[in-house]
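Engineer: Below are the sequence and a predicted model; questions follow.
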Amino acid sequence: MLILIIPLILYLVVTNLITYRAFANDKRYAIEKQQRTPEATLLFWAAIGGWFGAKIAQKRLRHKSSKQPFGSRLNDIGLLYTLSFGTFMVITTALFFLRRLTRSTSHQFRRASYKPLQTIALRSKRRFAHQQHALHRAKHL
């Protein structure tokens, strides 16, 4: 599990840094009246994992904060991330508890069903031995 988490964290850090830098460059281009970074590009970087970097850049640089279609789309991406993470956590937790419940129930079932069978087998063995002993005694009388 740890093998999957480390690359994911590294991916998110790099993506957020790139997104922040894209917002900073766009802000600089706006000030210098150069060709701007398309909004679709900024939203793309936010959507593939750089949403936190985009929101931090939007607040710290005061960039694209009043432009409403862009701002609402960026917030929608954040909402999608929140819902996805929440759904992931609910499913993961449910599977964890279901697995524990199934494991403990099956273990109890196995133990409960195995014990009577073991007892029955032992009783049958003793009964058979007792019968054999009784037959042996009857023959020698």
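Structural biologist: Here it is on my side, so go on.
Engineer: Every contact and neighbour count from this point should use C-alpha atoms.
Structural biologist: OK.
Engineer: Let me see the contact set for G53.
Structural biologist: G53 is in contact with 16-17, 19-20, 46, counting by Cα atoms under 8 Å, 6 or more residues apart in numbering.
Engineer: take a look at this one as well, against the first:
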Amino acid sequence: MEQILGVWLLIVNIVAYIVMATDKKRAQRHRSRERIPERTLFIWASIGGALGIWIAMMTKRHKTKHRSFVIGVPLLLVLNIVVYGYVWITWIR
């Protein structure tokens, strides 16, 4: 069970990073029709990919001027740590 949780978090964060990086690339190429909705980015962050989204924000300098991301993603990261930490402590250990 412990390995499943670890693999899940790894995959979700890799995908979240790729999704955020893809949106940055599309933004640079002015492809507004193909952009990834902010709601989708927040969904990825809320299901465990907040670290991947945050790393992409910092390395790609994407969405760093949006208050909702600057405040929301770190809060979701803390929430991810609390929720998945609780799951790990109570259900797996």
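Structural biologist: Now that the structure is in, tell me what you want to look at. Values in this document were obtained by computation on a predicted structure and should not be read as measured data.
Engineer: downstream neighbour of the helix or strand hosting L4 of the first structure in the secondary structure list?
Structural biologist: For L4 of the first structure, the host element (DSSP states H and E) is helix 2-31. Sequence-wise, the next helix or strand downstream of helix 2-31 of the first structure (DSSP H and E) is helix 39-45.
Engineer: Mind giving me the packing neighbours of that next one?
Structural biologist: helix 2-31, helix 68-139 (3 or more Cα pairs under 8 Å, 6 or more residues apart in numbering; DSSP states H and E).
Engineer: Let me know which of these is tucked in deepest.
Structural biologist: Ranked by mean neighbour count under mean count of other Cα atoms under 10 Å, these are led by helix 2-31, which reaches a mean of 16.
Engineer: how much distance is there from that one to the middle of the chain?
Structural biologist: 22 Å (Cα atoms, centre = their mean, to the nearest Å).
Engineer: Surely K64 of the first structure is in contact with K55?
Structural biologist: No - K64 of the first structure is not in contact with K55 according to Cα atoms under 8 Å; the separation is 9.9 Å.
Engineer: Next, the contact list for N16 of the first structure, please.
Structural biologist: 46, 49-54.
Engineer: Translate it into the numbering of the second structure.
Structural biologist: Residue pairing (TM-score structural alignment): N16 of the first structure is matched to N13 of the second structure.
Engineer: now the closest residue to L12 of the first structure other than its chain neighbours: how far from H136 of the first structure?
Structural biologist: Counting by Cα to Cα, 6 or more residues apart in numbering, L12 of the first structure lies nearest to G49, which is 5.8 Å off, once chain neighbours are set aside. For G49 of the first structure, the distance to H136 of the first structure equals 83 Å [Cα to Cα, to the nearest Å].
Engineer: circling back to that earlier point, in helices, which of the contacts of N16 of the first structure appear?
Structural biologist: 51-54 (DSSP state H).
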